[in-house]
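A.B. asks: heads up, no residue letters with this:
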């Protein structure tokens, strides 16, 4: 896989093995001084680098540097406070998300809040997590997910190559990369800013960071928005006994969201017709034809073979957006080339498919709006965080069985989502020292607005409903639409604006609709 060359993200074995009681908070840590300076001429953003404890169990010991970006409130009304933002990933730079978030969380946030992004541990240029493996990466590159038991060996070897480097030659940061440590960093910087409580917006995996913070520091929540929600219990451990047999990326039920979303989208495509959806005209049947030919090894795209895993992964990547027109155009062009034997696929569509495939491979739990092309330097931070946070099975057979079972229940996407976390099998236990596995939920000092999409292909609405059940002051806003996360929708933005202005949440049972049709042109 292209995401690794020699130095890879990983987990440290510099500390003794075993799991110690985690640091609960940040009370013993010294709040850092923050010296803001202009980031880039004309952008209006401010940058800073702060020093925080490497290990909150030893807050006066070794330190690391974290990068911050702030978009100051534009005024002229009095400033209300600060909103911390995280776009998910895990492993995406929050500093790249600040400008977008400040413009899409509503005019109140733009005018009356400073918006701050903190690059999580192991992600920013000053805290990059690295492990070295003296042996070359196995070749050829494995498929995105295995279709056969033999292929599963290649995927597992690639995952083992990462784990070996992580075990034998990591840098110290990856022993301290859990989401709980990032929550502690956020709390420490909140203190440094003089903010009595935290305002927060988190998308995708960023909702797990928010739920972790709210569970660790329930009395420090002011206003929190969780958008495109990961069920925190499913992410961390699953239900009793599940961690021994079900990988984390199976437990969060992404396969269910992707399967139900695509089936509904294909029906909608036929309902709208060819003027709006290029793939219309028995879209479900044509999709099955593409799958069958890909499985048989005969699917061609510009006279080059496209494998079944590549077709599925690219399709999923395009499903992250809230307009499926490009997906429909791409599938129709491939279908025409293979079943009508005329035309070649527009190279721009091929490039879009490739970008979508890399997007799922590199940052599967991130809001699409945060994507700025392939972010290869943060890719393995996904494993550094996700594997530290979660408990998982240990053997290849466990991933194979889970993927096969998911494929029967939610065809096409079951193995894709399951094998995304294969690297977490036998991940060094020392990285889990400070993870938060205590109960999630309870009563917070401020309200939590939870947004869930009915057809989210990565974090199905099940996660949003689970968070609402767990937190006493949480309320669900349903976004009746497709795509991953709801930020940018006009109705949702209006709800964000009211919430950050006054703390008032939408009425119980409130539903936002899409701004436009799912398919906007053939």
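C.D. replies: Noted; the coordinates are in hand. These numbers were taken from a predicted model, which means no experiment stands behind them.
A.B. asks: Could you use CA atoms for every contact and neighbour count after this?
C.D. replies: OK.
A.B. asks: Quick one: the strands in the stretch 301-450 of the chain, in order.
C.D. replies: 304-305, 365-366, 448-455 (DSSP state E, counting those that start in this stretch).
A.B. asks: which secondary structure elements does whichever helix or strand comes after the last one contact?
C.D. replies: Beyond strand 448-455 on the C-terminal side, the first helix or strand identified by DSSP states H and E is helix 461-470. Taking 3 or more CA pairs under 8 Å, 6 or more residues apart in numbering; DSSP states H and E as contact, the helices and strands that helix 461-470 lies on are strand 448-455, strand 474-482.
A.B. asks: Rebuild the ones you listed as a markdown table, extending it with distance to residue 164 and mean neighbour count.
C.D. replies: Compiled in a markdown table, these are given as follows (distance: least, CA to CA, whole Å; neighbours: other CA atoms under 10 Å):
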| stretch | distance to residue 164 | mean neighbour count |
| --- | --- | --- |
| strand 448-455 | 38 | 26 |
| strand 474-482 | 39 | 23 |
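A.B. asks: Take this one as well and set it beside the first:
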């Protein structure tokens, strides 16, 4: 979900990055691709023009069929953005980027995170992203008549996740009504925003930019999109990088008994979030309050301090900061280490002192309005694609069982999938495998302390693909792209440029450790983990 799914928390942070947001509104005329299985029409041509708010980027709007099996029927728009290779004389080709979600608007998030792409990749590739169908500046799922109506719906359900019988009823009723509103507004669109639909759009865009084969970087949900593309179009793959992976079998729930668990519990998001939180508290407690404001002078004391804080908040919220909102904010704030972990520690300390945290001073507004990305956009893809229990009553029991194993973070991740219990539509074109069709080798990156997609899911992705190499990032946060390691970036560059994979069993240290020691003249010690690169401020 936008606010509760794996990419949801990250998307909110991305939207707060001090970077360039773009509105791609230049129209073009193109002929749609022929029906799937019927052969492609002549390659379309995108009419690129400088983006209206930042001429460093080019924008276009593509027109594609709503239903690829009916190319003569209704069409929809895709907003597309491109940053040209900075060393055009040495250009290799086009790198397509999906920022995850589901529901991440690439026209916003690629520019915001452009500086975190490896330098050689920026020099040698045009980088192209887009708002997937149903999202953002593309033809979007929007189930409200006005912003005020959307805001009223948000206010109708508990923040973070529900606590207690009354809040559980409010949460379930709110998401049931959201699904009904969406079905009333545009049921046809809801049936055609699946991952497979978007993979077909991606192949159309590949041909539109004149690339004979796809070069692609997908993060988080973008790994499932990339794996789906490889299953549908294995012969047009050049190079694929999957960073912070979802195990395909966890996404489809096709193993015995898996469909009785919510998706994020199948993935193991509850366990990896708990492990990352424990690491955050231990590292915080191992340093001084000058570097981590929530430190209690030792790892164990800091963990106990967090447990005491959550107990307090259950009984007595601090303003609007309830127990559930604080847990949700904690999980989401673990996605990006710098400056996210330091800012999270400061907010927790304010709550410890009984003060409502203020807005982060590190957040700068985007220079142009970002598109509407309501919860329904993520839900339309996620709930239409990935099976979840259809009985809302089972989620409380699942929450308690998961919390017994992994604590507070499990409550957050269990309820993140509950909106699917009452979602009214399944995708008409779901891809369920196979995932092992022969392609060139795929580079799979897994981060050890990731609050959303477990390292084990990266291992599973590498095992389920026909030919893949796993690179271990022994770091923190969600995706190595936005938590850069010079070592990871070097491997990504060599793979994308020359097809050279890391050696089997390769691993990398993070570029900049959490809570680093300031150097005397204001520099920051990297701790020997390699160059960090330019890191955008997110969250």
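C.D. replies: Structure's in. What do you need? Remember, predicted model here, so these are calculated numbers, not experimental data.
A.B. asks: just to revisit the earlier point, any chance of the strands of the stretch 301-450 of the first structure in TSV with distance to residue 50 of the first structure as columns?
C.D. replies: As requested, the strands of the stretch 301-450 of the first structure are exported to TSV (distance: least, CA to CA, whole Å):
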stretch	distance to residue 50 of the first structure
strand 304-305	49
strand 365-366	25
strand 448-455	28
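A.B. asks: what's the closest of the helices and strands packed on helix 461-470 of the first structure to residue 415 of the first structure?
C.D. replies: strand 448-455 (19.0 Å; CA to CA).
A.B. asks: rewinding a little: TSV for the helices and strands packed on helix 461-470 of the first structure, including distance to residue 375 of the first structure?
C.D. replies: Listed next are those as TSV, based on distance: least, CA to CA, whole Å:
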stretch	distance to residue 375 of the first structure
strand 448-455	26
strand 474-482	24
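A.B. asks: I'd like to know which of those strands lies nearest to residue 194 of the first structure.
C.D. replies: Closest approach to residue 194 of the first structure among those is made by strand 448-455 (21.6 Å; CA to CA).
A.B. asks: Tell me where the second structure has strands.
C.D. replies: Along the second structure, the segments classed as strands by DSSP state E run 49-51, 54-65, 75-83, 93-98, 125-130, 214-219, 237-243, 442-449, 468-476, 507-508.
A.B. asks: Out of the ones you listed, flag the one nearest residue 176 of the second structure.
C.D. replies: Closest of these to residue 176 of the second structure is strand 75-83, at 26.5 Å (criterion: CA to CA).
A.B. asks: Next up, the contacts around the spatially most central residue of the first structure.
C.D. replies: Nearest to the mean C-alpha position of the first structure, counting by CA atoms, centre = their mean, stands residue 365 at 1.5 Å. Each residue near residue 365 of the first structure by CA atoms under 8 Å, 6 or more residues apart in numbering is listed here: 88-90, 204-205, 458-459.
A.B. asks: Of those, just say which sits nearest to residue 156 of the first structure.
C.D. replies: Among the contacts of residue 365 of the first structure, residue 90 lies closest to residue 156 of the first structure (CA to CA), at 21.2 Å.
A.B. asks: okay but the closest one is in contact with residue 380, surely?
C.D. replies: No: using CA atoms under 8 Å, residue 90 of the first structure is not in contact with residue 380, being 9.2 Å away.
A.B. asks: Tell me which residues are up against stretch 510-522 of the first structure.
C.D. replies: 265, 268-269, 272, 274-279, 322-325, 328-329, 476-482, 489-492.
A.B. asks: between the helices and strands packed on helix 461-470 of the first structure, which gets nearest to residue 67 of the first structure?
C.D. replies: Among these, the nearest to residue 67 of the first structure by CA to CA is strand 448-455 (26.6 Å).
A.B. asks: and the closest one, which stretch of the second structure?
C.D. replies: On the second structure, the counterpart of strand 448-455 of the first structure by TM-score structural alignment is residues 442-449.
A.B. asks: post-alignment, the lengthiest helix in the second structure versus the first structure, mean distance?
C.D. replies: For the second structure, the helix with the greatest residue count under DSSP state H is helix 165-185. By mean CA distance after the TM-score superposition for the first structure, the fitted helix 165-185 of the second structure averages 1.6 Å away from its aligned residues in the first structure.
A.B. asks: coming back round to it: hmm, which of the contacts of stretch 510-522 of the first structure are the buried ones?
C.D. replies: Among the contacts of stretch 510-522 of the first structure, those classed as buried by 16 or more other CA atoms under 10 Å are 265, 268-269, 272, 276-279, 322-325, 328-329, 476-479, 481-482, 489-492.
A.B. asks: picking up where we left off before, map the residue nearest to the centre of the first structure across to the second structure for me.
C.D. replies: Checking TM-score structural alignment: residue 365 of the first structure goes with nothing.
A.B. asks: What of residue 174 of the first structure?
C.D. replies: Correspondence of residue 174 of the first structure to the second structure, assessed by TM-score structural alignment: residue 190.
A.B. asks: now residue 389 of the first structure
C.D. replies: Residue 389 of the first structure maps onto residue 385 in the second structure, by TM-score structural alignment.
A.B. asks: Residue 105 of the first structure now?
C.D. replies: Per TM-score structural alignment, residue 105 of the first structure is aligned with residue 117.
A.B. asks: cool, residue 37 of the first structure as well?
C.D. replies: By TM-score structural alignment, residue 37 of the first structure lines up with residue 49 in the second structure.
A.B. asks: how about the nearest residue to the equivalent of residue 51 of the first structure over in the second structure, chain neighbours excluded?
C.D. replies: Alignment note: residue 51 of the first structure maps to residue 63 in the second structure; criterion TM-score structural alignment. The shortest distance from residue 63 of the second structure to any non-neighbouring residue, by CA to CA, 6 or more residues apart in numbering, is to residue 77 (4.7 Å).
A.B. asks: Give me the number of neighbouring residues for the aligned partner of the one you found in the first structure.
C.D. replies: Under the alignment by TM-score structural alignment, residue 77 of the second structure pairs with residue 65 in the first structure. By other CA atoms under 10 Å, 18 other residues sit near residue 65 of the first structure.
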